[in-house]
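Trainee: Okay, sequence plus prediction incoming.
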Amino acid sequence: MAARRSIGIVINGVTGRMGYRQHLVRSLLAIREQGGVALPGGGHIWPEPILVGRDPDKLAAIAARHGLTEWTTDLDAALARPDVEIYFDAQVTQQREKAIRQAIAAGKHVYTEKPLAESSPAAEELAELAAEAGIRSGVVQDKLFLPGLRKLKRLIDGGFFGRILSVRGEFGYWVFEGDWQAAQRPSWNYRLADGGGIVMDMFPHWNYVLEELFGAVRGVQTTIATHVEKRVDERGEEYTADADDAAYAIFELEGGIVAQINSSWAVRVNRDELVEFQVDGTHGSAVAGLRGCKIQHRATTPKPVWNPDLPVTFSFRDQWSEVPDNEEFDNGFKVQWEAFLRHVVAGEAFPWDFASGARGVRLAEAGLQSAREGRRIELGTA
């Protein structure tokens, strides 16, 4: 029987929605349910989660719910354990940098939610510290593993588009104010003092999506807004929302591709999915969402004629064709966890490291600078 390779993983921030649902339940516990992560030479990696957080009652409840025994409120003690090899951070951004520094100093490999840090200098320093310490680093870049974007990547790799001209993205939904209906997102997201704002939340995502699929971002021009200025928090108290809840950006990519992405928590959805990207090329176009992807090739492109005097008697959306799955798509967070575990144990390639995460923070800062100064910001070629 092939050997099972156990690996201790400190998961900090497990009482939060993302840390609990996506990283513990749908990733690490799901990996255990399937028997571990298969290694190329035989055997399996078996994750052993050690839950860390500030609330002992919540930690104990989560552990009991899932038959786990290892939890603590003492991060230092958890990092000192010899059986711990990986530190994972799903805390709020303001607490992340200090904890990651502790993990690097303890010699642990580090995998973390984004943004990597609150500023690009801090993120770049973390990347340098990780490299100097010889530890393996990774940043969650879950959108790349969504079925819709994997289909889009397949189209790009297969030359479907010809020369890609432009990308248009729409992301967002209406986040309730918290008075007559509970908000779907935590209140800190809407306070600058707590590290909130949609630019810092979403631009790191857009950076790796654009970078991996189309080309590195070389310039950005952004307009931001705080559309909803009063909200109600988890305790039922009204507060002033001073963080940006919408951002309208133009990204200039290497190779001349222009990407426009609207991000908003103050928009009502009139599209098939909460995020959609339309890619137009000389030979064809595609619209990709979280799961689906539709295409229109140049040979089947209709010939629209502008005539505002006559009603449209057909559906433009019906003129597109669905891209088939052609494979089974697993949870994107879980797929990247499996890749990071193989990276740590077997040395397999993992390009989504701290340097990649630092570039995402740098783009968010450039977007905010552009909004403050009302001009295009160049990012150069670094």
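Mentor: Okay, I see it. Numbering: from 1, shown residues only.
Trainee: Please make it C-alpha for all contacts and neighbour counts, starting now.
Mentor: OK.
Trainee: Which strand or helix spans residue 270?
Mentor: Under DSSP states H and E, no helix or strand contains residue 270.
Trainee: So the nearest residue to residue 117 once chain neighbours are set aside versus residue 365, what's the distance?
Mentor: Spatial nearest neighbour of residue 117, chain neighbours left out: residue 123 (5.1 Å); criterion: CA to CA, 6 or more residues apart in numbering. According to CA to CA, to the nearest Å, residue 123 stands 12 Å off from residue 365.
Trainee: Between these two, tell me which one has more neighbours.
Mentor: Each of residue 123 and residue 365 has its neighbours counted (other CA atoms under 10 Å); residue 123 has more, 24 against 20.
Trainee: that older thread, quick check: which element contains the residue nearest to residue 117?
Mentor: helix 120-133.
Trainee: which element follows that helix toward the C-terminus?
Mentor: Next along from helix 120-133, by DSSP H and E: strand 137-139.
Trainee: one step back: and the helix holding residue 123, what's buried?
Mentor: In terms of neighbour count (16 or more other CA atoms under 10 Å), helix 120-133 has its buried residues at 120, 123-127, 129-130.
Trainee: go on, stretch 84-98?
Mentor: Applying 16+ other CA under 10 Å to stretch 84-98 flags 84-93, 96-97 as buried.
Trainee: now swap in stretch 290-302 and tell me
Mentor: Residues 290-297 are the ones in stretch 290-302 that count as buried (16+ other CA under 10 Å).
Trainee: can you check stretch 198-213 too?
Mentor: Buried, per 16+ other CA under 10 Å, within stretch 198-213: 198-211, 213.
Trainee: nearest to residue 230, of the residues you listed?
Mentor: Distances from residue 230 to the buried residues of stretch 198-213, taken as CA to CA, are shortest for residue 198 (16.1 Å).
Trainee: rewinding a little: elements contacting the helix holding residue 123?
Mentor: Judged by 3 or more CA pairs under 8 Å, 6 or more residues apart in numbering; DSSP states H and E, helix 120-133 is in contact with helix 93-105, helix 354-373.
Trainee: Could you dump those helices into CSV and include distance to residue 237?
Mentor: Below are the helices and strands packed on helix 120-133 laid out as CSV (distance: least, CA to CA, whole Å):
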stretch, distance to residue 237
helix 93-105, 23
helix 354-373, 29
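Trainee: dropping in the other structure now:
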Amino acid sequence: MATTRLGLIMHGVTGRMGMNQHLIRSIVAIRDQGGVPLANGDRAMPDPILIGRNAEKMEALAKAHGIARWGTNLDEALANPGDSVFFDAGTTQMRPALLAQAIRAGKHVYCEKPIATNLNDAVEVCRLAQQAGIKHGAVQDKLFLPGLRKLDMLRRAGFFGRILSVRIEFGYWVFEGDLQPMQRPSWNYRAEDGGGIILDMVCHWRYVLDNLFGEVKSVSCLGATHIPTRWDESGKPYEATADDAAYATFELDGGDGGTIVAQVNSSWCTRVRRDDLVTFHVDGTHGSAVAGLTECRSQSRVNTPKPVWNPDVKQNLPFFEQWQDVPDTQAYDNGFKLQWEHFIRHVVENAPYRWTLPEGAKGVQLVEAALQSWKERRWVDVPGLTL
């Protein structure tokens, strides 16, 4: 068995997602397991260099996780022919320029979502990658969640019959920062810094809806900035200029001329009384299911109870107990790590890969349609994306 080294430039990994999910739980975990298994029995071993502006942070992060290489000069890193992949988890506003720089340097690119703050920039990056002939990918982590993988198994097994509707409830209360410390960075709530829940979450909903239920055809969206004042990392109040909640309805292509209706609420201003921080409720003619991050519960047509509406009598049906768990039939690895392994195989052995930059651009397209719908207070069609 041979081991192939894969030089990897990792940019923007001092942030929460970049450090925890991509560096520690993905690349470090892959290195600890001896690399990524390849089809011929060999392995691919990522050899990362951490790049960022703060040398002290870079050095400390690299030492903490046994990584030999770090630096602050991106141009120098991109000029190294021994590193063939560039990854970015920095700010969305900087991402298109960074990706373009890496592509022009001949690197394969992989990045967090959104791949840009607007569709024009997203499309330009996609075209640049296609013209350069490099391999490319965008993070679509929720497709790898155990709960959604179980939901997808039900769909592929025909459990739902004809899918009628989907309801997604996402969010939790993000502390304003005055009474309790905030648990999300302040830039999330400043539009001028690339914040906003529509930009952040609608990209996710695009690939979830497209891949699991039906291609998005149109959207009606209402955004809101419910909390007008928040407190930043230094304890100073600031004006929240970005949307912190979005209430959207999507029409999906259900096949054979049918339509699936998806209702999606995304909010950082809601207190949780549901199974998980995000729940996906699917109703079909033959069965229904509700999935969270890890769990999934189903109710088939023949096991559906018969509730009777009577507002004069206290409800005594145990609705939550009338669903059956979809069991864990396999070990579920970290979703970010799984997609990293897919991308590494794609780069090293040309394995099939479908979570590309154009798929990321579709998410940005839906963001723009949702924002247009909110601004113009109307339904907006989502045409096929031509690159």
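Mentor: On my side now, so go ahead. Treat the numbers as computed from the prediction; the structure is a model and nothing was measured.
Trainee: After superposition, what's the TM-score here?
Mentor: Here the TM-score for the pair of chains, by TM-score structural alignment, normalised by the length of the first structure, is 0.99; 381 aligned residues with a CA RMSD of 0.7 Å.
Trainee: Report the contact partners of residue 140 of the first structure.
Mentor: Each residue near residue 140 of the first structure by CA atoms under 8 Å, 6 or more residues apart in numbering is listed here: 111-114, 333, 336, 352.
Trainee: Can you tell me how far it is from residue 72 of the first structure?
Mentor: According to CA to CA, residue 140 of the first structure stands 24 Å off from residue 72 of the first structure.
Trainee: What are the boundaries of the helices in the first structure?
Mentor: Taking DSSP state H as the test, the helices found in the first structure are 17, 30-33, 56-65, 75-79, 93-105, 120-133, 147-157, 198-213, 332-346, 354-373.
Trainee: and these as a markdown table, adding distance to residue 326 of the first structure?
Mentor: Putting these into a markdown table (distance: least, CA to CA, whole Å) gives the following:
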| stretch | distance to residue 326 of the first structure |
| --- | --- |
| helix 17 | 32 |
| helix 30-33 | 23 |
| helix 56-65 | 36 |
| helix 75-79 | 42 |
| helix 93-105 | 37 |
| helix 120-133 | 37 |
| helix 147-157 | 9 |
| helix 198-213 | 20 |
| helix 332-346 | 17 |
| helix 354-373 | 29 |
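Trainee: nearest to residue 308 of the first structure, of those helices?
Mentor: So among the helices of the first structure, helix 147-157 is nearest, using CA to CA, at 33.4 Å.
Trainee: Just put the contacts of residue 140 of the first structure in TSV and tack on neighbour count.
Mentor: Output for those, formatted as TSV (neighbours: other CA atoms under 10 Å):
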residue	neighbour count
111	26
112	23
113	22
114	27
333	20
336	21
352	18
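Trainee: Narrow those residues to those in strands?
Mentor: Within the contacts of residue 140 of the first structure, residues falling in strands by DSSP state E are 111-112.
Trainee: how far away is the equivalent of residue 277 of the first structure over in the second structure from residue 197 of the second structure?
Mentor: Mapped onto the second structure by TM-score structural alignment, residue 277 of the first structure lines up with residue 280. Distance, residue 280 of the second structure to residue 197 of the second structure, by CA to CA: 18 Å.
Trainee: before we move on, what about residue 50 of the second structure?
Mentor: For residue 50 of the second structure relative to residue 197 of the second structure (CA to CA), the value is 28 Å.
Trainee: Also residue 380 of the second structure?
Mentor: 19 Å.
Trainee: residues of stretch 134-146 of the first structure that come out buried?
Mentor: In stretch 134-146 of the first structure, counting by 16+ other CA under 10 Å, buried: 135-146.
Trainee: again but with stretch 170-186 of the first structure, I slipped
Mentor: Buried residues in stretch 170-186 of the first structure (16+ other CA under 10 Å): 170-173, 175-178, 183, 185.
Trainee: go on, stretch 345-352 of the second structure?
Mentor: Those would be 345-347, for stretch 345-352 of the second structure by 16+ other CA under 10 Å.
Trainee: now stretch 52-59 of the first structure
Mentor: Quick answer for stretch 52-59 of the first structure (16+ other CA under 10 Å): 52-53, 59.
Trainee: got a list of contacts for that stretch?
Mentor: So stretch 52-59 of the first structure is contacted by 10-15, 51, 71-75, 78 (CA under 8 Å, 6+ apart).
Trainee: nearest to residue 260 of the first structure, of the contacts of residue 140 of the first structure?
Mentor: residue 114 (21.7 Å).
Trainee: List the contacts of the closest one.
Mentor: Residue 114 of the first structure sits next to 93, 139-141, 201, 204, 357 when contact means CA under 8 Å, 6+ apart.
Trainee: What's the separation between it and residue 142 of the first structure?
Mentor: Relative to residue 142 of the first structure, and taking CA to CA, residue 114 of the first structure is found at 10 Å.
Trainee: Counterpart of residue 317 of the second structure over in the first structure?
Mentor: So residue 317 of the second structure corresponds to residue 314, using TM-score structural alignment.
Trainee: Also residue 269 of the second structure?
Mentor: That one, residue 269 of the second structure, aligns with residue 266 by TM-score structural alignment.
Trainee: Excluding chain neighbours, what is closest to residue 80 of the first structure?
Mentor: residue 106 (6.9 Å).
Trainee: Quick one: neighbours of the one you found, just the number.
Mentor: For residue 106 of the first structure, the neighbour count with other CA under 10 Å is 17.
Trainee: same check, this time on residue 12 of the second structure
Mentor: Neighbours of residue 12 of the second structure (other CA under 10 Å): 19.
Trainee: any idea how far the residue lying closest to it once chain neighbours are set aside lies from residue 71 of the second structure?
Mentor: Distances taken as CA to CA, 6+ apart put residue 90 closest to residue 12 of the second structure, at 4.1 Å, once the chain neighbours are dropped. Applying CA to CA, the value for residue 90 of the second structure to residue 71 of the second structure is 15 Å.
Trainee: Show me which of the contacts of stretch 52-59 of the first structure are buried.
Mentor: Buried members of the contacts of stretch 52-59 of the first structure, scored by 16+ other CA under 10 Å, are 10-15, 51, 71-72, 75, 78.
Trainee: can I get those in a markdown table with distance to residue 246 of the first structure?
Mentor: Converted to a markdown table, those look like this (distance: CA to CA, whole Å):
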| residue | distance to residue 246 of the first structure |
| --- | --- |
| 10 | 34 |
| 11 | 31 |
| 12 | 29 |
| 13 | 26 |
| 14 | 28 |
| 15 | 27 |
| 51 | 34 |
| 71 | 38 |
| 72 | 37 |
| 75 | 35 |
| 78 | 39 |
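Trainee: closest to residue 251 of the first structure among these?
Mentor: residue 13 (32.5 Å).
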